[in-house]
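Colleague: I'll drop the sequence and a predicted model, then ask my questions.
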Amino acid sequence: MWKYFEPYKASIVLLISLAIGGVLGVYIPETALKLQPIGKIFLNLLFMIIVPLVSVSVMSSIAGMSDLKKLGKILTVIFFVSIIMALIPAAGVVGLATLFDPAQGVTITLADKFNSGSGEMDFVNMVTTNDFVGLLSKSNILALIIMSVIAGIAIGQSGEQGKNIAESLNGLNIVIMKIVSIIMTGAPIGLGCYFAATMASQDSQLLVTFARAIMMFFAATLIYFVFGSSIYSWLGGGMPAVRAFWKNAVEPSATALGTCSSLGALPVNIRAAKAMGINEEIVDISLPLLVNLNKGGVAMIAALKIVFIFSVLGMDFTAEIFFLTMLISVLSAIIVGGVPGGAFLGEIFIVTTLGLPLEAIPMLVVLGTLTDAPATLINVIHDLPAAQIVERFTKKLNPHESLTVEQNLACSE
């Protein structure tokens, strides 16, 4: 029995610490407020490593894809499919949260002032800086990601010299992730203390808003799992593709929920994709890329986090914020979600990009932790219809071996 809960061990410990912090904040507010410095130390440690983490992780990931550059058509379709399959669920969650406001009139007050949503968004300064030093600030995380992608492409196109740099980046990435793992050992204490201080100064009804937001996400996930999967499979090959998908969807779905790891479910997903009749060459090329790029569940929870935090802070969710939410959701799904340790990076990405207060981070962590399993389910299961779509639009790597879905299924059986 305990083996079943092993993948959730870190999440369970974190949730327990956050729950303890919430109880302290509600019932012993004077003591809880004194714990805030401990939480700030933990968050500052994360902020200190965020720039090298993002830059090195993104550059090494992009540079490592250079050996697939000859398969430009497949890569183009995969990127396009990943973007669309991030935008659709993100927009759906925003629409659902707009209709059923999870805050329901509950707002929180913060000691620190912030400017997000108070004026026009400066997109030029959001995606670029006027000098290199600006990239070294966590306040310019979006610009840092864009430059890291460009640098990764340049490294991948630089031949043998580029390979040497890519290998060095991979080694540096391992060291940085070890630093992150050391820092993250303090996550239960640090976030628990910060959440305690946050709850000490807020209405206890805030806890009810978490429950509403989480239940809404679970409902949205179920609907998207059933209807989204069917529609995507139909686009990939009509009703035969839909039947092939649902015939083989149970095992990867159960694996995703049991492991809470997209990468851990990859072997099962590859086996299911081949059993569905998808061309093996397409499967072997597309699924390892889709597992890193196609994360609709990450996009969904990123959108919910933004709508939720704007609602509880009593801020207007304007058209500009909506488009920025779509951008953040796509980047979270394609880039941030693919970075090791990206769970906490996602919260920091949202807070720094939107100029939100630090108090928002523990609240976003609560949402992210409790919705990790259903988000992983969407990440994993939609790689299968995505591979069907990739196969349809790229045909086959060898057009002389073109088979229908029914013929591929017959061969696999």
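Modeller: Received, thanks.
Colleague: from here on, contacts and neighbour counts on C-alpha atoms
Modeller: Will do.
Colleague: which residues are in contact with the residue nearest to residue 334 when sequence neighbours are not counted?
Modeller: Sequence neighbours aside, residue 293 is the residue nearest to residue 334 in space, at 4.4 Å (criterion: C-alpha to C-alpha, 6 or more residues apart in numbering). Contacts for residue 293 (C-alpha atoms under 8 Å, 6 or more residues apart in numbering) come out as 79, 82, 333-335, 338.
Colleague: list the contacts for residue 357?
Modeller: By C-alpha under 8 Å, 6+ apart, residue 357 lies in contact with 112-114, 351.
Colleague: next up, a structure to set beside the first:
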Amino acid sequence: MNRSEIWKSYRFPILLVLGILIGSVFGLVAGEKAAIVKPLGDIFLNLMFTIVVPMVLVSISSAVGSMVNMKRLGSILVNLIIVFIGTGAVAAVLVLFAVNLFPPAANTTIAMGAAEVGESAAVGDMIVGALTVSDFPDLLSRKNMLPLIIFSVMFGFCVSACGGDESPVGKMLANLNNIIMKMVNLIMKFAPIGLGAYFANLVGEFGPSLIGDYGRSMILYYPLCLIYVVVFFPLYSYMAGGKEGIRRMLKFVPTPALTAFATQSSMATLPVNLDACDKMGVPKDIREIVLPMGATMHMDGSVLSSIVKIAFLFGVFNQPFAGVGTYAMSIVVAILSAFVLSGAPGGGLVGEMLIVGLFGFPPEAFPLIATLGFLFDPAATCLNASGDAIASMMVARMVEGKQWIHNRLKGNNEKLVENTDITV
């Protein structure tokens, strides 16, 4: 491609990178004074968070409600679960190998060995709380995304049973969905400035003082994320759509990946992900089911970080991190802790409390991995959100067959060229 084509294809990711870099430099130079630009970042995040709940409710209800063929819905959901569990298992095996080869708590100066590890807590109440709420108004909160998704699927199923997209409610949902996506495009015009300001404040407030005893864990985790991106993302994309799948991934995934890295929130990245998957050719019903569910359920980056945190705590408390039982429990806890993340920046605090509780670590363990969580969060969220986009391609491949991407692009080349990037 020549320069003009490169700029046209990657203009928005380039502007995001420039915004983040300028914000980071400003944060390093200004230090704590960089907080002066924090309101700009907060405004952008608040706008994104405000649109997330109605977008999830309307997009899932519309996608499910417009389905005449419930067999297709069942196929999407079954293959979605297969993809989520499969990629999560790959991430878990990779990180288990890494923490045994390079223990994250080796040579730490943190002295916690005297504290006793208690009994593991029951998880029944946590599961109920993660999947349901006790009152309808509680659904209208981004802190309860899984219950909202479950409600939206049920509501969409009932819309489909009562006339589908030809019913008055079905037509209203379709129109609302178009309106909401127009709002997303308006909000995203502010993204380079908002993300730059948000990052400036983070770097200015915490800066280089975050390394210390956690340096070894960061040296393990960030290259591990890079390995996962370089090796497995192209592999998953090739499985989904061959060489064209890889090309689409390289072209359209950088924007949601950068947005997720800067905001540290899969939910804030969801509107951007939906737009990216539209351009990648993922069918509407698939992307509008896979992506919202993936934002709270498909978290390969969080699986990687959770097992590193668990191994770190075992080392700090002088417990042997070994054995099939320990590894199996770590995988289960990592996936479960990823399940209950709220989608907000730093939302991993809930998952970290779950890790401490389920393994029976004392309360002193929580601030240790909470700090690790903050250090890992940008890369973890970047993997989570970009992995959702790739997962949607894999589900499309499993639902529509090997030639899905070529069949989709064949009749829509003009539309895809016109929508190559978000207008800013």
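Modeller: Sure, I can see it. What you see is a predicted model, and the numbers here were worked out from it, not measured in a lab.
Colleague: got a TM-score for the pair?
Modeller: Overlay of the two chains. TM-score (TM-score structural alignment, normalised by the length of the first structure): 0.62; 295 aligned residues with a C-alpha RMSD of 3.7 Å.
Colleague: coming back round to it: what is the nearest of the contacts of residue 293 of the first structure to residue 379 of the first structure?
Modeller: Nearest to residue 379 of the first structure among the contacts of residue 293 of the first structure: residue 333, at 9.0 Å, using C-alpha to C-alpha.
Colleague: most neighbours among the contacts of residue 293 of the first structure, which one?
Modeller: residue 333 (30 neighbours; other C-alpha atoms under 10 Å).
Colleague: ok, it - contacts?
Modeller: 86, 293-299.
Colleague: what does it align to in the second structure?
Modeller: Residue pairing (TM-score structural alignment): residue 333 of the first structure is matched to residue 338 of the second structure.
Colleague: next one: its match relative to residue 230 of the second structure, how far apart?
Modeller: 22 Å (C-alpha to C-alpha, to the nearest Å).
Colleague: which non-adjacent residue is nearest residue 305 of the first structure?
Modeller: Distances taken as C-alpha to C-alpha, 6+ apart put residue 364 closest to residue 305 of the first structure, at 6.0 Å, once the chain neighbours are dropped.
Colleague: wait, the one you found sits on residue 304?
Modeller: No: Residue 364 of the first structure is not in contact with residue 304 according to C-alpha atoms under 8 Å; the separation is 9.4 Å.
Colleague: the two - which one has more neighbours?
Modeller: Applying other C-alpha under 10 Å to residue 364 of the first structure and residue 304 shows that residue 304 carries more neighbours, namely 30 against 24.
Colleague: residues contacting that one?
Modeller: Counted by C-alpha under 8 Å, 6+ apart, residue 304 of the first structure has contacts 90, 93-94, 97, 213, 217.
Colleague: 10 Å instead, please
Modeller: By C-alpha atoms under 10 Å, 6 or more residues apart in numbering, residue 304 of the first structure lies in contact with 90-97, 102, 213-214, 216-217, 298, 310, 325, 329, 364, 367-368.
Colleague: which helix or strand lies directly C-terminal to the host helix or strand of residue 126 of the first structure?
Modeller: Assessed by DSSP states H and E, residue 126 of the first structure sits inside helix 123-127. Once the chain leaves helix 123-127 of the first structure, the next helix or strand it forms, by DSSP H and E, is helix 141-156.
Colleague: ok, of the contacts of residue 357 of the first structure, which one's closest to residue 67 of the first structure?
Modeller: Nearest member of the contacts of residue 357 of the first structure to residue 67 of the first structure, counting by C-alpha to C-alpha, is residue 351, at 35.1 Å.
Colleague: so the closest one makes contact with residue 364?
Modeller: Yes: if you go by C-alpha atoms under 10 Å, residue 351 of the first structure and residue 364 touch, sitting 9.3 Å apart.
Colleague: of the contacts of residue 357 of the first structure, keep whichever come out buried.
Modeller: Among the contacts of residue 357 of the first structure, those classed as buried by 16 or more other C-alpha atoms under 10 Å are residue 351.
Colleague: can you tell me which of the contacts of residue 357 of the first structure are in strands?
Modeller: Per DSSP state E, strands hold no members of the contacts of residue 357 of the first structure.
Colleague: what's the closest of the contacts of residue 357 of the first structure to residue 407 of the first structure?
Modeller: Nearest to residue 407 of the first structure among the contacts of residue 357 of the first structure is residue 351, at 49.9 Å by C-alpha to C-alpha.
Colleague: any idea what that closest one aligns with in the second structure?
Modeller: When the second structure is aligned by TM-score structural alignment, residue 351 of the first structure is paired with residue 356.
Colleague: the longest helix along the second structure maps to which residues in the first structure?
Modeller: Assignment by DSSP state H gives helix 365-400 as the longest helix of the second structure. Under the alignment (TM-score structural alignment), helix 365-400 of the second structure falls on residues 360-395 in the first structure.
Colleague: shouldn't residue 146 of the second structure be in contact with residue 140?
Modeller: No: contact criterion C-alpha under 10 Å: residue 146 of the second structure and residue 140 do not qualify, at 11.3 Å.
Colleague: and for residue 164 of the first structure, the neighbour number?
Modeller: Other residues within reach of residue 164 of the first structure, judged by other C-alpha under 10 Å, total 12.
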